[in-house]
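Asker: Got a predicted model here, sequence first, then my questions.
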Amino acid sequence: MLLPAYPLMTERLTLRPFAAGDLDDLHAFHSRPEVARYLYWEARDREQTREVLAHKTGQTALRAEGDRLVLAVVAGERVIGEVSLAWLSEEHRQGEFGYVFHPDAGGRGLATEAARVVLRLGFEELGLHRIIGRCDPRNEPSWRLLERLGLRREAHFVQNEIFKGEWGDEYHYAMLEDEWRAITSES
């Protein structure tokens, strides 16, 4: 089980559960077509964002296999993104992490900083053996982030699913607990 002691702080960010008051900030990036382009959902209107936010507010812990932890990433007073960790398998100690950020937050290492927190939670607090990340190969900023974090590209699935009306490819990246320990012991 993983129930983090909130808020989680980095040098520049606060990670915490989503709250009802985050609607404006969340909608500011969930409503953008360029944000939704490589995700499984389309740009959201305000009501759709409200519904998604209501669901996110309950995703604050990993109590059992299949649960998802979703955290607001706050810089200053604004939610600039979100990070998530899904518990895929208790037996095999597997997880998957993801992230979505406002485009205005790009280029300053904020997503990298927030994603490291999620990897730490998965490896050091939940005790996962392996964490994966997936993205569309056309989403270069996303796969570059995965590589910056130290994940290795394990697969390029070619036209593995119909994605938004066309055949889509997918990159799969992964990191093992031992690799995480090696990276974090260097810093």
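Answerer: Perfect, thanks for sending it. Note that the structure is a prediction, hence the values are computed from the model and not measured. Residues are numbered from 1 along each chain as shown.

Asker: only C-alpha atoms for contact and neighbour calcs from this point on.
Answerer: Fine.

Asker: chain center to stretch 25-41, what's the gap?
Answerer: Centroid displacement of stretch 25-41 relative to its chain, using Cα atoms, centre = their mean, to the nearest Å, is 14 Å.

Asker: Can you give me the first-to-last residue distance of that stretch?
Answerer: This stretch, stretch 25-41, spans 18 Å end to end (Cα to Cα, to the nearest Å).

Asker: Now do the contacts for residue 162.
Answerer: For residue 162, the contact set (Cα atoms under 8 Å, 6 or more residues apart in numbering) comprises residue 168.

Asker: can you tell me which helix or strand it belongs to?
Answerer: Applying DSSP states H and E as the criterion places residue 162 in strand 152-163.

Asker: I'd like the next helix or strand past that strand.
Answerer: The helix or strand immediately downstream of strand 152-163 is strand 166-176, counting by DSSP H and E.

Asker: name the helices or strands packed onto that next one?
Answerer: strand 130-135, strand 152-163 (3 or more Cα pairs under 8 Å, 6 or more residues apart in numbering; DSSP states H and E).

Asker: now those strands as CSV including distance to residue 108?
Answerer: Shown next, in CSV, are the helices and strands packed on strand 166-176 (distance: least, Cα to Cα, whole Å):
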stretch, distance to residue 108
strand 130-135, 20
strand 152-163, 22
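
Asker: let's bring in a second one:
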Amino acid sequence: MLMPLYPLKTARLLLRPYTFDDFDAFHDIQSRDDVTRYLRSDNRDREEARQELTKLIGLEALREEGDKLVLAVELPATGTLIGDVGLFWTSREHRQGEIGYIFHPDHSGKGYATEAATEMLRLGFEVLGLHRIAGSIDARNDASARVLQRLGMRREAHFVQNEMIKGEWTDEVVYAMLNDEWRAREKA
């Protein structure tokens, strides 16, 4: 089980559970074409964003296989919500998980996604005891691929036209890291 004490602090960020106070910033992120372009979901209007935020509130612990931990990422100096990061417990038996992240484009290129996702890897490997954590992305999403590479994850697979997203066939690329690779990275 994984139930962190919140907020989690990294060098420049606070990671915490979502609240309804996050709605305006959450909607701003979720309503942008440049955010949802490579996601399965379309831009969300205010009602759709409210429904999605309601689903995310309370996803603050991993108690059993299938659970999702989704945390708001905030700049502590201003309290600005800049995105979110998630860890999904995909298999207890095989000790597997998956990370994901969504960030506002105004805050891209500053290493925030890498910093927040590193904390998710730490929680998955060091606290939950996972053996392998993956990250799956649309093959066209070069910025997300760079985040996964900076995390030290290795490219494992490229699935050609394996998903129909927003009316078009898309390729999926999978990156992953093993617990041994995480420990070696942390020692370096």
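Answerer: Good, I have the coordinates. Because the structure is predicted, anything quoted here is derived from the model rather than measured.

Asker: Could you report the TM-score for this superposition?
Answerer: Remark: TM-score between the superposed chains equals 0.98 [TM-score structural alignment, normalised by the length of the first structure]; 186 aligned residues with a Cα RMSD of 0.6 Å.

Asker: on that earlier part again, now the strand holding residue 162 of the first structure and strand 130-135, what's the angle there?
Answerer: Using axes from the mean of the first three to the mean of the last three Cα atoms, to 10 degrees, the inter-axis angle of strand 152-163 of the first structure relative to strand 130-135 is 50 degrees.

Asker: can you give me the angle strand 152-163 of the first structure makes with strand 166-176?
Answerer: Going by the same axes, to 10 degrees, strand 152-163 of the first structure makes 150 degrees with strand 166-176.

Asker: rewinding a little: return the most buried member of the helices and strands packed on strand 166-176 of the first structure.
Answerer: Per residue and on average, the most neighbours among these fall to strand 130-135, with a mean of 22 (mean count of other Cα atoms under 10 Å).

Asker: buried ones in the helix or strand just after it?
Answerer: Sequence order places helix 140-148 as the next helix or strand after strand 130-135 of the first structure, per DSSP H and E. Buried positions in helix 140-148 of the first structure, judged by neighbour count with 16 or more other Cα atoms under 10 Å: 142, 143, 146.

Asker: out of those residues, who's nearest residue 36 of the first structure?
Answerer: residue 142 (12.8 Å; Cα to Cα).

Asker: show me what contacts that closest one?
Answerer: Applying Cα under 8 Å, 6+ apart, we find residue 142 of the first structure in contact with residue 135.

Asker: What's the match for it in the second structure?
Answerer: Under the alignment (TM-score structural alignment), residue 142 of the first structure pairs with residue 144 in the second structure.

Asker: Just give the closest residue to the equivalent of residue 156 of the first structure over in the second structure, not the sequence neighbours.
Answerer: Applying TM-score structural alignment, one finds that residue 156 of the first structure aligns to residue 158 in the second structure. Nearest residue to residue 158 of the second structure, sequence neighbours excluded (Cα to Cα, 6 or more residues apart in numbering): residue 173, at 4.5 Å.

Asker: To which residue of the first structure is that neighbour aligned?
Answerer: In the first structure, residue 173 of the second structure lands on residue 171 (TM-score structural alignment).

Asker: So residue 42 of the second structure versus residue 69 of the second structure, what's the distance?
Answerer: From residue 42 of the second structure to residue 69 of the second structure the distance is 22 Å (Cα to Cα).

Asker: Of the two, which one has the most company?
Answerer: residue 69 (22 against 17; other Cα atoms under 10 Å).

Asker: Provide a list of residues in contact with that one.
Answerer: 59, 60, 61, 62, 86, 87, 88.

Asker: and if you look at residue 18 of the second structure?
Answerer: 53, 56, 57, 58, 70, 71, 72.

Asker: what's the spacing between the last one and residue 166 of the second structure?
Answerer: According to Cα to Cα, residue 72 of the second structure and residue 166 of the second structure sit 26 Å apart.

Asker: When these two are compared, which one has more neighbours?
Answerer: residue 72 (25 against 13).

Asker: What is the three-state secondary structure of the more buried one?
Answerer: With DSSP: H, G, I helix; E, B strand; the rest coil as the basis, residue 72 of the second structure sits in strand.
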